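A.B. asks: sequence-free structure coming up:
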């Protein structure tokens, strides 16, 4: 288990292992979500171009309509929140 200590100013340092795993860099924004079980989910908000490069299309792949893209995005969000 990786731990961090809360300072008197309410700040923590995210351990290096976690920063590396989440590919966090100076200036990145983080989203804290409190679950019903009282756990906190920490998610990076910002993404760099090189992290998503190549995910938008592949040679020979059928082009999607805007409606198909919206449906896929909504499904992905629902899957992540489940």
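C.D. replies: Nice, thanks for sending it over. Since we're looking at a predicted model, the values are computed, not measured.
A.B. asks: use CA for all of it now, contacts and neighbours both
C.D. replies: Fine.
A.B. asks: next one: residue 38 from residue 60, what distance?
C.D. replies: 45 Å (C-alpha to C-alpha, to the nearest Å).
A.B. asks: so residue 14 makes contact with residue 6?
C.D. replies: No - at 10.5 Å, residue 14 does not count as touching residue 6 under the criterion of C-alpha atoms under 8 Å.
A.B. asks: alright, now check it against this:
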């Protein structure tokens, strides 16, 4: 993706990049230089948004140990 720099040095961050980084109006961003000389943009002050897999992580419920979970999986009472 590319964008055009204005006379004031401003650019519009493309929507797919804003969505990926969770950037909304008022968000702060950092520009960092990588060891190979590239410059990357990151969302400042907050952890990156959870991935679709992180959203699925959790637990089976309070008080259930491995044996109880396996029994439920097998359909045992």
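C.D. replies: Thanks, I have it. Since the structure is predicted, the reported quantities are computational estimates derived from the model, not experimental observations.
A.B. asks: got a TM-score for the pair?
C.D. replies: TM-score for the superposed chains, counting by TM-score structural alignment, normalised by the length of structure 2: 0.56, backed by 52 aligned residues with a C-alpha RMSD of 2.5 Å.
A.B. asks: on that earlier part again, between residue 14 and residue 6 of structure 1, which one's more packed in?
C.D. replies: Higher neighbour count among residue 14 of structure 1 and residue 6: residue 14, with 14 against 10, using other C-alpha atoms under 10 Å.
A.B. asks: so residue 51 of structure 1 is in which element?
C.D. replies: Using DSSP states H and E, residue 51 of structure 1 sits within helix 49-52.
A.B. asks: can you name the next helix or strand after that helix?
C.D. replies: Sequence order places helix 66-81 as the next helix or strand after helix 49-52 of structure 1, per DSSP H and E.
A.B. asks: which residues does residue 21 of structure 1 contact?
C.D. replies: Residues near residue 21 of structure 1 by C-alpha atoms under 8 Å, 6 or more residues apart in numbering: none.
A.B. asks: aligned partner of it in structure 2?
C.D. replies: Aligning on TM-score structural alignment places residue 21 of structure 1 opposite residue 20 in structure 2.
A.B. asks: in the helix or strand containing that match, what counts as buried?
C.D. replies: Using DSSP H and E, residue 20 of structure 2 maps to helix 15-21. Neighbour-count burial for helix 15-21 of structure 2 flags residue 21 (criterion: 16 or more other C-alpha atoms under 10 Å).
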